[in-house]
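Trainee: After the sequence you'll find the predicted model.
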Amino acid sequence: MSQASRRILVINPNSSASCTAGIAASLARFAAPTLPRIEVLSLPGGPPAIITWRHWYAAAEPLCRMIETQDAAAYIIACVSDPGLEAARTATQRPVFGVLRSAIAAAVARAERFGIIGFTDQSKARQLRALQSMGLEARLTQSLPLNLDMETLTDPIAPRARIRELAKELAAGGAQAIILGCAGMAGHRAAAEDAAGVAVIEPCQAAAVQALLAVG
């Protein structure tokens, strides 16, 4: 079996080193001799965070080029607005997973209604587009944004109280599962779940499960 067929490549489309490190830490639990290796890389030249539609569209071509030059058994785009997903799927015959759609699939597999702790207010339109493409917009209770910068979000302490607060609010509003709406929140899943009392889904982990199943 080739090295490429034993690798799942996770691409963080922003340039935040702390975000990339957090993604890698959240996926470390999937390391095992019998499983494909999961490697996390950041996209060269990416913005500090995917905030605007301009960031979202600008990621598509660099993602395609990276996929074309980095052979792997499967690819994961590790941003919870799935930038460049459709374009990336034209750059390879291998599976390409968006973490937002993976998290939504995980949420509806275990709950009728779910909520999202969003990155910023500007994330909502991109989340809605993904939900509409899946025919699942009616299953979302609400999306509540943190409106924090990426480096604050990835801090192990600074955003935690606010994340817990929003998790409680979503659960009180009827969410039976909660999606963390940015890969930068990866280190806060357990705290959010403890606060909400319902399942909290970390999107990169959800995508990793789907990718591992896809490559066998």
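Mentor: Sure, I can see it. Numbering: from 1, shown residues only.
Trainee: only C-alpha atoms for contact and neighbour calcs from this point on.
Mentor: Will do.
Trainee: any idea which element Gln142 lies in?
Mentor: Remark: Gln142 resides in strand 140-145, with elements defined by DSSP states H and E.
Trainee: what packs against that strand?
Mentor: strand 114-118, helix 160-172 (3 or more Cα pairs under 8 Å, 6 or more residues apart in numbering; DSSP states H and E).
Trainee: Next SSE downstream of it?
Mentor: Note on strand 140-145: by DSSP H and E, the next helix or strand toward the C-terminus is helix 150-153.
Trainee: Which residues in that next one does the neighbour count mark as buried?
Mentor: Buried positions in helix 150-153, judged by neighbour count with 16 or more other Cα atoms under 10 Å: Met150, Glu151, Leu153.
Trainee: Please apply the same query to stretch 127-141.
Mentor: Buried, per 16+ other Cα under 10 Å, within stretch 127-141: Gln127, Leu128, Ala130, Leu131, Arg139, Leu140, Thr141.
Trainee: adding another structure so you can compare the two:
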Amino acid sequence: MSTSGRILVINPNSSVSCTAGIAAALERFGALGRFEVVRLAEGPPAIASWRDWHSVTEPLCRLVEREEAAAYVIACVSDPGLEAVRATTRRPVLGMFRSAVAAAMTRAERFGVIGFVAASEARQRLALRGMGVEDRLAGWVPLDLPMEVLTDPEAPRTRIREAARALAATGAGAIVLGCTGLAGHLAAAEDAAGLPVIEPCAAAGAMALLATAPQ
């Protein structure tokens, strides 16, 4: 793949299983996909705290400075370092949370979010305020499970179904999966909620392809 034509998808945590899940979620684009998925080896095991969120900003910027790409996707659903990375390159830089929220708002007036841990809520609400759409958030429910549990094919399913049903009860018309570790659980959440569920890897992938399409 030509480095100038690729879309570099950067997982800012160091989890191998999470990175594999992101890559699997992007496989749906098939021949259209020009994605290269990498992880930040020096990153934390997951972006759980504000300290984690801030700690990856400079490593993300350095990676983007080293790696030429047509576009970059920050593959964490708290969008860490987004503004700083955008200041580092003239290429498009997409955050998965903002991409997923934009997709959710094409499906419903109000949406809910299944969050990673309780501490993620403040970061995601900050992003919603920046987008001017916090009033469209119907509910936010954390799973509070470790990353390696989230990426297991079965272990988090009961908790995911409970969260999806709780958000449906708030009046949400769509649900955003608020962590890339949930990429393999789209169908379980959709079946439980009976609502459209937005998977952020796919949402950001589609927007990155659009951003790099020939004019």
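Mentor: Structure received. Predicted model, so just to flag it, every value in this text is computed and none were measured.
Trainee: quick one: TM-score?
Mentor: The TM-score (TM-score structural alignment, normalised by the length of structure 2) is 0.97; 213 aligned residues with a Cα RMSD of 1.0 Å.
Trainee: re earlier: need the winner for burial among the helices and strands packed on strand 140-145 of structure 1.
Mentor: strand 114-118 (a mean of 26; mean count of other Cα atoms under 10 Å).
Trainee: Apart from its chain neighbours, what residue comes closest to Ala127 of structure 2?
Mentor: Spatially, and ignoring its direct neighbours in sequence, Ala127 of structure 2 is nearest to Arg98 (7.3 Å; Cα to Cα, 6 or more residues apart in numbering).
Trainee: Now which residue in structure 1 aligns to the one you found?
Mentor: Counting by TM-score structural alignment, Arg98 of structure 2 corresponds to Arg101 in structure 1.
Trainee: So Met105 of structure 2 is in contact with Gly112, correct?
Mentor: No - assessed by Cα atoms under 8 Å, Met105 of structure 2 is found out of contact with Gly112, at 10.7 Å.
Trainee: Now do the same for Ala41 of structure 2: its match in structure 1.
Mentor: In structure 1, Ala41 of structure 2 lands on Pro44 (TM-score structural alignment).
Trainee: Confirm for me that that match is in contact with Ser15.
Mentor: Yes - using Cα under 8 Å, Pro44 of structure 1 is in contact with Ser15, at 7.0 Å.
Trainee: quick one, what contacts Arg101 of structure 1?
Mentor: Going by Cα atoms under 8 Å, 6 or more residues apart in numbering, Arg101 of structure 1 touches Asp82, Ala130, Leu131.
Trainee: repeat for Leu182 of structure 2
Mentor: For Leu182 of structure 2, the contacting residues are Leu150, Thr151, by Cα under 8 Å, 6+ apart.
Trainee: quick one on the thing from earlier: is it fair to say the residue nearest to Ala127 of structure 2 lies in a strand?
Mentor: No - counting by DSSP: H, G, I helix; E, B strand; the rest coil, Arg98 of structure 2 is not found in a strand; it is helix.
Trainee: What ranges does structure 1 have for its strands?
Mentor: Using DSSP state E, the strands assigned to structure 1 run over residues 7-12, 37-42, 74-77, 96-98, 114-118, 140-145, 177-181, 199-201.
Trainee: Out of the buried residues of helix 150-153 of structure 1, the closest to Ala171 of structure 1 would be?
Mentor: Minimum distance to Ala171 of structure 1 across the buried residues of helix 150-153 of structure 1 is 21.0 Å, recorded for Leu153 (Cα to Cα).
Trainee: could you measure the aligned partner of the closest one in structure 2 against Glu109 of structure 2, distance?
Mentor: Using TM-score structural alignment as the criterion, Leu153 of structure 1 maps onto Leu150 of structure 2. Computed as Cα to Cα, to the nearest Å, the Leu150 of structure 2 to Glu109 of structure 2 distance reads 28 Å.
Trainee: One more: Val197 of structure 2?
Mentor: Counting by Cα to Cα, the gap from Val197 of structure 2 to Glu109 of structure 2 is 14 Å.
Trainee: These two: which is more packed in?
Mentor: Neighbours per residue (other Cα atoms under 10 Å) separate Val197 of structure 2 from Glu109, with Val197 holding more: 27 against 14.
Trainee: Could you measure from the match of Arg98 of structure 2 over to Ala4 of structure 1?
Mentor: 24 Å.
Trainee: Over to Ala138 of structure 1?
Mentor: Here the criterion is Cα to Cα. By it, Ala138 of structure 1 lies 39 Å from Ala4 of structure 1.
Trainee: returning to what we had before: is there a neighbour count for the match of Ala41 of structure 2? I'd like the number.
Mentor: Neighbours of Pro44 of structure 1 using other Cα under 10 Å come to 13.
Trainee: Tell me how far it lies from Gln176 of structure 1.
Mentor: Pro44 of structure 1 is 37 Å from Gln176 of structure 1, by Cα to Cα.
Trainee: Give the aligned range of stretch 59-76 of structure 1 in structure 2.
Mentor: Using TM-score structural alignment, the residues of structure 2 aligned to stretch 59-76 of structure 1 are 56-73.
Trainee: now do the same end-to-end measure for the matching stretch.
Mentor: Counting by Cα to Cα, you get 14 Å between the two ends of stretch 56-73 of structure 2.
Trainee: hey, which of the strands of structure 1 is tucked in deepest?
Mentor: Among the strands of structure 1, ranked by average contacts under mean count of other Cα under 10 Å, first place goes to strand 177-181 (a mean of 29).
Trainee: Helix 160-172 and that one, what's the angle between them?
Mentor: 140 degrees (axes from the mean of the first three to the mean of the last three Cα atoms, to 10 degrees).
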